[in-house]
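**Q** Any chance you can model this:
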Amino acid sequence: MTNDKSNNLVRILIIIPCYNEEDSIAAVIQQVNSQKFADRLDIDVLAINDCSTDNTLEVMQQSNCKYLNLPINLGIGGAMHAGYKYAFQYKYDIAVQMDGDGQHPAQELYKILQPILNNEADVVIGSRFITKQGFQSSLMRRVGINYFRWLNQLLIGITIHDSTSGFRAFNRKTLQIVDKYYPDEYPEPESIVQFGLSALRIKEVPVTMKERQGGVSSINNGRAIYYMVKVTLGILFIYIRLISKRNRKYN
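**A** Here you go, the predicted model:
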């Protein structure tokens, strides 16, 4: 890790992408800031306003955090790519993605940080479905998640139980990769193929999540089939792109 040599600090950036999360984002930031971490962990919070149409930006500006205000709506992938580029440019050791709607309890943060701090993983994904505690999502979303688990196993031989989880942590090696490219529209399931083909160590850990505390999900039952088809195409595109790149490298 790229730690501060004078005091051995591990610099961690908690990235919270937000679109119309005025009802929940202040509480999320406050809960992260109130956590007690080991002295060697230097935690910053970066909230990203993805061109919200409500008062999300104003709430961020009044909260104890860094923030980015995107000039156009980039979607979850674009917002997270901006956050990861920020983390890489400013030399953070670990970046954590955390939802702004309150689904990811701040007290669960250490569970996804610990494998990276122990050098056991490059990517850590918080999963609802290992111990099956807490909010388990809707039936249609669980069907989609099971399908993506099968697809990931087929393509890269890795089983991820909760491939749509937006509660995840990356080390510096992973940040170097996502600084250059990160899927833009539905990045969570698509990026697993990217990580697997990049030979990153992926670890899934059980976490307890909540129902969203405000705002509205962009994926509902009516859009579930559309979502599955579109994400499948995105996953196949990344797979073909990276396999082709690898073949060109060795030919």
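
**Q** C-alpha only now, for contacts and for neighbours.
**A** OK.

**Q** Strands of the stretch 101-250 of the chain, start to end?
**A** For the stretch 101-250 of the chain, the strands defined by DSSP state E, counting those that start in this stretch occupy 123-127, 168-171, 202-206.

**Q** What distance do you get for the closest residue to Val45 other than its chain neighbours to Phe129?
**A** Closest residue to Val45 apart from its sequence neighbours, by CA to CA, 6 or more residues apart in numbering: Ile14 at 4.7 Å. Separation of Ile14 from Phe129 (CA to CA, to the nearest Å) stands at 23 Å.

**Q** Now do the end-to-end distance for stretch 121-137.
**A** 26 Å.

**Q** wait, I meant stretch 65-75
**A** End-to-end distance for stretch 65-75: 21 Å, by CA to CA.

**Q** can you check stretch 95-105 too?
**A** Stretch 95-105 stretches 17 Å from its first residue to its last (CA to CA).

**Q** centre of the chain versus that stretch, how much separation?
**A** Computed by CA atoms, centre = their mean, to the nearest Å, the separation of stretch 95-105 from the middle of its chain amounts to 8 Å.

**Q** Following up with a second sequence; could you model it the same way so I can compare the two?
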Amino acid sequence: MAGIASLEKPQVASKEKTLKISVIIPTMNEPAISKVVDDARQALRHFDTEIIVVDKSIDDTPRKAKKAGAIVVPQSDVGYGNAYAVGFSSVAHDADIVVMMDGDNTYDAYEIPMLIDPIVNGQADVCLGNRFARMEPGAMNARNRIGNQLITGVINTLYRLKLKDSQTGFRALRKTALDALEMTDDGMPFASEMIIDARKKSMRIVEVPITYRQRMGEAKLKAYKDGSLIFSLIIRMVRDYNPFAIFLTIGLILILGSLLSGSYVVYEWLTRGIITHLALTILSAMLFMGGIQVISFGLLADIIITALRVKR
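**A** Okay, the predicted model is just below:
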């Protein structure tokens, strides 16, 4: 069963020379790309390494990346998720671990060995870097911090996880785990989709503390637009994988409404022995019966979806 753990002191693995690591970096006009690629190559110098830059720049980013030793793959479409889909399709067939990171120098490439260590040691299929553990001042504004924590809280609640940073862009996956994941979103919700699908497939998910620095270059995240898309994705995934969670929530809200509206009716009957608010009584009864029915429908839908999933 999938779980989430915080590994405060991961040790560098002993199988370094036998592993092939693929690092994917999506870029769009990144002034720091040379440093990011150089640091990643140096950090992984004891591994069999390939660095793939998926580029959609109009400046000299691809030239710098290629000069630093990266494989540059052009991105013809748009979107964060699409960039990684292009990168995943370019990974060598014999890769063991795939690392995802940004090209704006917010992540410390020298922490890649720490990020992949839980996978190397057989403790995880997916490892996420928790930016909040060692975040430099000014690296994330208050709006993005609150939005991240809100999205992470929703994912934790709906999927029974204990993540601290679900939106991190610094993560590593076992190649066999990556091949098993089914991700379709082209935009920023891709990051959440990966975690949700990994959880649904009972993969082991862990977090490690990482450094998070101020970016070099222009920010690509559109907080309000991307945040709303992420919440939309979460709702769709719950609908498709765990409809009972939605129906149960709605049903409980209806039942709570019936209890609140019916409390006066009950109070009046207990103290005066009569009921004068007939409309309120009917409303309370309808809300209560509606809540029970919604929960029942959710339970039935969950049974049907589970049965269909087992058939596959």
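
**Q** hang on, the earlier thing: between the strands of the stretch 101-250 of structure 1, which gets nearest to Ile116 of structure 1?
**A** Of all the strands of the stretch 101-250 of structure 1, strand 168-171 sits nearest to Ile116 of structure 1, with 6.6 Å by CA to CA.

**Q** List the contacts of the closest one.
**A** By CA atoms under 8 Å, 6 or more residues apart in numbering, the residues outside strand 168-171 of structure 1 that reach it are 1, 93-98, 112-113, 116, 122-126.

**Q** In structure 2, what range does that strand match?
**A** Strand 168-171 of structure 1 corresponds to residues 171-174 in structure 2, going by TM-score structural alignment.

**Q** Roughly how far does Ala142 of structure 2 sit from Ala191 of structure 2?
**A** 20 Å.

**Q** more neighbours, the two?
**A** A direct count of neighbours by other CA atoms under 10 Å for Ala142 of structure 2 and Ala191 places Ala191 higher, at 20 against 10.

**Q** ok, now which ones touch the counterpart of the more buried one in structure 1?
**A** Matched by TM-score structural alignment, Ala191 of structure 2 corresponds to Glu188 in structure 1. Glu188 of structure 1 makes contacts with 163-166, as judged by CA under 8 Å, 6+ apart.

**Q** neighbour-wise, which of Ile14 and Phe129 of structure 1 wins?
**A** Taking other CA under 10 Å, Ile14 of structure 1 and Phe129 do not tie; Ile14 has more neighbours (24 against 20).

**Q** can you tell me the distance between the two ends of stretch 191-206 of structure 1?
**A** Length of stretch 191-206 of structure 1, first residue to last, CA to CA: 19 Å.

**Q** hang on, I meant stretch 105-114 of structure 1
**A** Using CA to CA, first and last residues of stretch 105-114 of structure 1 are 16 Å apart.

**Q** What range does it cover in structure 2?
**A** Going by TM-score structural alignment, stretch 105-114 of structure 1 sits over residues 108-117 in structure 2.

**Q** Contacts for that stretch next, please.
**A** Residues outside stretch 108-117 of structure 2 that contact it (CA under 8 Å, 6+ apart) are 10-13, 36, 39-40, 42-44, 97, 99, 127-129, 171-173, 208, 210-212.

**Q** Can you give me the buried ones in it?
**A** Buried residues in stretch 108-117 of structure 2, counting neighbours by 16 or more other CA atoms under 10 Å, are found at 108-109, 111-117.

**Q** And for stretch 180-196 of structure 2?
**A** Buried residues in stretch 180-196 of structure 2, counted by 16+ other CA under 10 Å: 181, 183, 185-196.

**Q** what do you get for stretch 215-230 of structure 2?
**A** Buried-residue list, stretch 215-230 of structure 2, by 16+ other CA under 10 Å: 215, 227, 229-230.

**Q** Now those residues in CSV, please, with extra columns for distance to Thr49 of structure 2.
**A** Compiled in CSV, those are given as follows (distance: CA to CA, whole Å):
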residue, distance to Thr49 of structure 2
Arg215, 25
Gly227, 34
Leu229, 34
Ile230, 32
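
**Q** Tell me which two of these sit farthest apart.
**A** Pairwise distances across those (CA to CA) peak at 23.3 Å, for the pair Arg215 and Leu229.

**Q** mind listing the helices in the stretch 101-250 of structure 1 by residue range?
**A** Using DSSP state H, counting those that start in this stretch, the helices of the stretch 101-250 of structure 1 run over 109-117, 139-156, 172-178, 187-197, 224-250.

**Q** Which strands or helices does the shortest one pack on?
**A** Read it as helix 172-178 of structure 1. In terms of contacts (3 or more CA pairs under 8 Å, 6 or more residues apart in numbering; DSSP states H and E), helix 172-178 of structure 1 is packed against helix 75-89.

**Q** Now do the helix it packs on: distance to the chain's middle.
**A** Averaging C-alpha positions (CA atoms, centre = their mean) puts helix 75-89 of structure 1 10 Å from its chain's average.

**Q** in the following helix or strand past that helix, what counts as buried?
**A** Sequence-wise, the next helix or strand downstream of helix 75-89 of structure 1 (DSSP states H and E) is strand 94-97. The neighbour-count check on strand 94-97 of structure 1 (16+ other CA under 10 Å) flags 94-97 as buried.

**Q** now stretch 60-76 of structure 1
**A** In terms of neighbour count (16+ other CA under 10 Å), stretch 60-76 of structure 1 has its buried residues at 60, 63, 65, 67-69, 74-76.

**Q** Stretch 282-294 of structure 2 too?
**A** By 16+ other CA under 10 Å, the buried positions in stretch 282-294 of structure 2 come out as 284-285, 287-288, 290-292, 294.

**Q** okay, it sits on what stretch of structure 1?
**A** Aligned using TM-score structural alignment, stretch 282-294 of structure 2 spans no residues in structure 1.
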